[in-house]
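Novice: I would like to see how this sequence folds:
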Amino acid sequence: MEHTLTADFLAGQTVLLRLDLDVPVSADQVSDDSRLLSSLETLKFCSTHAKRVVILGHLARPDGYDESLSLKPVIKEIERLLDQPIFMVPFHEGLGKSYNNKIVALDNLRFFDGEAKADPEFGHKLASMGTVFVNEAFAVAHRSSASTTLLPSLLPSRLGFSFANELAALETALQTVKHPIIMIMGGIKADKIENVDMLLKNVDNLLLGGRLVDLVQPQDKLVLASLTPDGLDITAESATVFSSLLRTAGTIIWNGPLGKFEDPSYNKGTTIVANAMASTTAFKIAGGGDTLAAIHQLGLESKFDHLSTAGGAMLYYIAHKTLPAHEAILHSPSKPSAK
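Specialist: Alright, predicted model coming up:
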């Protein structure tokens, strides 16, 4: 594969490495490092074979600079996992400077207005800090930004190992899919609704729970749950209906708990439906941080054929059969300059 990451591609280069650093942080400590662990192989590989590594990433959705959303605790955790020092560039130093440290990290890219807007000037400043680009942030592969879709047009680019593995798993799943295909979607992120029309073209039924049910109109193949009076869980009746449908599935795709799962008072719907999924012989895919947390809490990891760390990117790929960040890599310059 032309865009496979290799030692030859990295040799003598300064690699801009886009990681998924949007992890939960509490009291200046990373409380779940699973996304960091999934990218560790690529980071070690780049550190071993490249001249220098510049880590790029974001945390949450700040509106300008916000010290409470600095990547400092995340980079500190990566230092611990990697067992190597990382120099973190102070935000006030801006972009475009060169550093002699083996591994350098920029602070939260979303502190810069140009990141989310995919601003060309901002993208060129980022690109000036490296000679090649590697994207290991599958979780944001469905979004256009300077660091995910603009950098590949400016630098020779490759996919990180975890990104490539996630993509391959989804491609395989969709190629070998068995009908009926039933997707179940919950959570509170309203932007999931953007994919509903396209998803309905690719599945036999879409079961919708959580607060999402208030954001759509009934239509063919869309099954909406009823919510409890406080709106924090689906009703027992809806959980039973969902479970019955899931037992007929050939393929199940799950993204998002069906209620406020982290609160034991509101995890009944998710628990009932998740156990119904686990009891089927269907091919099962689940994705997203909250979804994986629910599966882990219920001890059902072994019952799923593929678990993705990314929810939004997984949904986008299933709906559109492509991802903007992957398309950008495919059309990037193929070879780095000789060093």
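
Novice: CA atoms for contacts and neighbours, from now on please.
Specialist: Noted.

Novice: residues in contact with stretch 111-127?
Specialist: For stretch 111-127, the surrounding residues in contact (C-alpha atoms under 8 Å, 6 or more residues apart in numbering) are 16, 62-66, 95-96, 109-110, 144-147, 149-151, 154-155.

Novice: buried sites along that stretch?
Specialist: Within stretch 111-127, the residues that qualify as buried are 111-112, 114-116, 118, 122-124, 126-127, counting by 16 or more other C-alpha atoms under 10 Å.

Novice: which one of those residues sits closest to Glu2?
Specialist: Closest approach to Glu2 among the buried residues of stretch 111-127 (C-alpha to C-alpha): Ala127, at 21.3 Å.

Novice: following up with a second sequence; could you model it the same way so I can compare the two?
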Amino acid sequence: MPAFKTLDDLSDIAGKRVLVRVDLNVPMKDGKVTDATRIERVAPTIQELSNKGAKVILLAHFGRPKGEVVADMSLKLVAPAVEEVLDQHVAFASDCIGAPATEAIAKMGNGDILLLENTRFHKGEEKNTPEFTARLAENGDLYVNDAFSAAHRAHASTEGLAHHLPAYAGRTMQAELEALEKGLGKPEHPVVAIVGGAKVSTKIDLLQNLVTRVDALVIGGGMANTFIAAQGIDVGKSLCEHDLADTAKAIMAEAEKSGCAIVLPLDGVVAREFKADADNEIVDIHAIPADAMMLDVGPKSVDAVNEWISKAATLVWNGPLGAFEISPFDRATVSAAKHAAEQTRAGNLVSVAGGGDTVSALNHAGVADDFTYVSTAGGAFLEWMEGKELPGVAVLHG
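Specialist: Presented below is the predicted three-dimensional model:
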């Protein structure tokens, strides 16, 4: 990965206006933020810049207002949670460009923090128009991007600004890029990838990229059924994309050519209904009853997955092995997650995980803090795993 500048390359920034792109797209209920993880992730960058006397001007989007002003997508609703996490006053400007922004910035003292209104209230943000980007750039002397989760979008505040102002990676962006480099950029082999989730159709690019880069690919979740069915095995009423049998076969053929082992379930936990604590049984993969569906991989499969995790030097994980949200179909995911955490704690494994369901699954297993790095970025993490260049990252390389 080419070098990019970080906050370590910034000196004497007292009094400088620093535009910091952060991810404040947090879940809310009844006007209150219900999960402040994303705010907590960007706090170190904001505090470091503030402590060095910079005028810290936060740029972010919230929801999908599509270029219109939508009251319940105003960042004013998020500002109190930002103040709480930072334990510092955060001023708010009712627009991210024009007089409201200019006037609020003029009032700032060194070390102050200002949150500008939702950048997506302007159509120029997502279109990355030169006019809108230039108006945003007028507000700052330097640009810091700390929103990896939005780095797969070439928007004005994630990509355009870096063409106008000296650009740097914030601490979260830096940690993410360094972790990803260890995960797939220049990993230590053997590399094992675990990919789960419901559908193959959403992860074709990902699987095609991984089979050429990893030593073993563990396929779990509903998508494993598509691969099993492609081998002529009856999967009963299990979630399965039968129309993707040829795609599954092509991925397996590519894996064989590349020397990548494909690890599919050997047994499964099946039930007749999809609900918590439904009557269930463990069956061999060749013996799935016609009226049942596989909702988790079985103990033999878990042993095989854990054996691969034990052999691995690097693990990249995206997606659960079963329907972990409902008991007892969380057993395989929890067991593999705990084993990966043990191997990581013992210093035998670099473990990088990401994607919404994956983060939830690792939290459910109680091991998210034990992994080397857990990315909170959904789409950006997936596109990175697919081998795609992320515009918001590429532009930082200058």
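
Novice: now the TM-score, please.
Specialist: The TM-score (TM-score structural alignment, normalised by the length of the first structure) is 0.81; 329 aligned residues with a C-alpha RMSD of 3.4 Å.

Novice: helix or strand for Lys121 of the first structure, which one?
Specialist: No, residue 121 of the first structure isn't Lys; it's Glu. Under the criterion DSSP states H and E, the helix or strand holding Glu121 of the first structure is helix 120-127.

Novice: circling back to that earlier point, adding distance to Ile285 of the first structure, write the buried residues of stretch 111-127 of the first structure out as TSV.
Specialist: Listed next are those as TSV, based on distance: C-alpha to C-alpha, whole Å:
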residue	distance to Ile285 of the first structure
Phe111	34
Phe112	35
Gly114	34
Glu115	31
Ala116	29
Ala118	31
Phe122	37
Gly123	35
His124	38
Leu126	35
Ala127	36
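
Novice: out of these, which comes closest to Lys303 of the first structure?
Specialist: So of those, ranked by how close each gets to Lys303 of the first structure (C-alpha to C-alpha), first place is Ala116, at 36.9 Å.

Novice: what lines up with that closest one in the second structure?
Specialist: In the second structure, Ala116 of the first structure lines up with Glu126, judged by TM-score structural alignment.

Novice: quick check: the strand or helix carrying its match compared with the first structure, mean distance?
Specialist: Element membership for Glu126 of the second structure (DSSP H and E) is helix 123-127. Taken over the aligned residues, the distance from helix 123-127 of the second structure to the first structure averages 2.3 Å (mean C-alpha distance after the TM-score superposition for the first structure).

Novice: starting at the chain centroid, how far to that helix?
Specialist: Distance of helix 123-127 of the second structure from its chain centroid, counting by C-alpha atoms, centre = their mean, to the nearest Å, is 23 Å.

Novice: alignment lookup: Gln5 of the second structure to the first structure.
Specialist: You called it Gln, but residue 5 of the second structure is Lys. Residue pairing (TM-score structural alignment): Lys5 of the second structure is matched to His3 of the first structure.

Novice: that match: neighbour count?
Specialist: Here the number of neighbours of His3 of the first structure (other C-alpha atoms under 10 Å) works out to 19.

Novice: with Ala27 of the first structure instead?
Specialist: Ala27 of the first structure: 8 surrounding residues under other C-alpha under 10 Å.

Novice: look up the closest residue to the counterpart of Val132 of the first structure in the second structure, ignoring the ones flanking it.
Specialist: When the second structure is aligned by TM-score structural alignment, the residue opposite Val132 of the first structure is Leu142. In this structure, Leu142 of the second structure finds its nearest non-sequential neighbour in Val18, 4.8 Å apart by C-alpha to C-alpha, 6 or more residues apart in numbering.

Novice: which ones are touching the alignment partner in the first structure of that neighbour?
Specialist: In the first structure, the residue paired with Val18 of the second structure is Val15, using TM-score structural alignment. Going by C-alpha under 8 Å, 6+ apart, Val15 of the first structure touches 46, 50-54, 130-134.

Novice: surely Val15 of the first structure is in a helix?
Specialist: No. Counting by DSSP: H, G, I helix; E, B strand; the rest coil, Val15 of the first structure is not part of a helix but strand.

Novice: which one of the buried residues of stretch 111-127 of the first structure is nearest to Leu10 of the first structure?
Specialist: Ala127 (15.6 Å).

Novice: against Thr149 of the first structure, how distant is the closest one?
Specialist: Separation of Ala127 of the first structure from Thr149 of the first structure (C-alpha to C-alpha, to the nearest Å): 12 Å.

Novice: check Ala278 of the first structure too.
Specialist: Counting by C-alpha to C-alpha, the gap from Ala278 of the first structure to Thr149 of the first structure is 37 Å.

Novice: ok, average deviation of the helix holding Glu121 of the first structure from the second structure?
Specialist: Mean deviation for helix 120-127 of the first structure: 1.7 Å (mean C-alpha distance after the TM-score superposition for the first structure).

Novice: figure out how far that helix is from the centre of its chain.
Specialist: Computed by C-alpha atoms, centre = their mean, the chain-centroid distance of helix 120-127 of the first structure equals 23 Å.

Novice: follow-up on the earlier one: on the three-state scheme, the closest residue to the match of Lys5 of the second structure other than its chain neighbours is what?
Specialist: Once flanking residues are discounted, His3 of the first structure sits nearest to Arg158: 5.1 Å by C-alpha to C-alpha, 6+ apart. Under three-state DSSP, the three-state class of Arg158 of the first structure is strand.

Novice: before we move on, what about the one 4 residues further on?
Specialist: Three-state secondary structure (criterion: three-state DSSP) places Ser162 of the first structure in helix.
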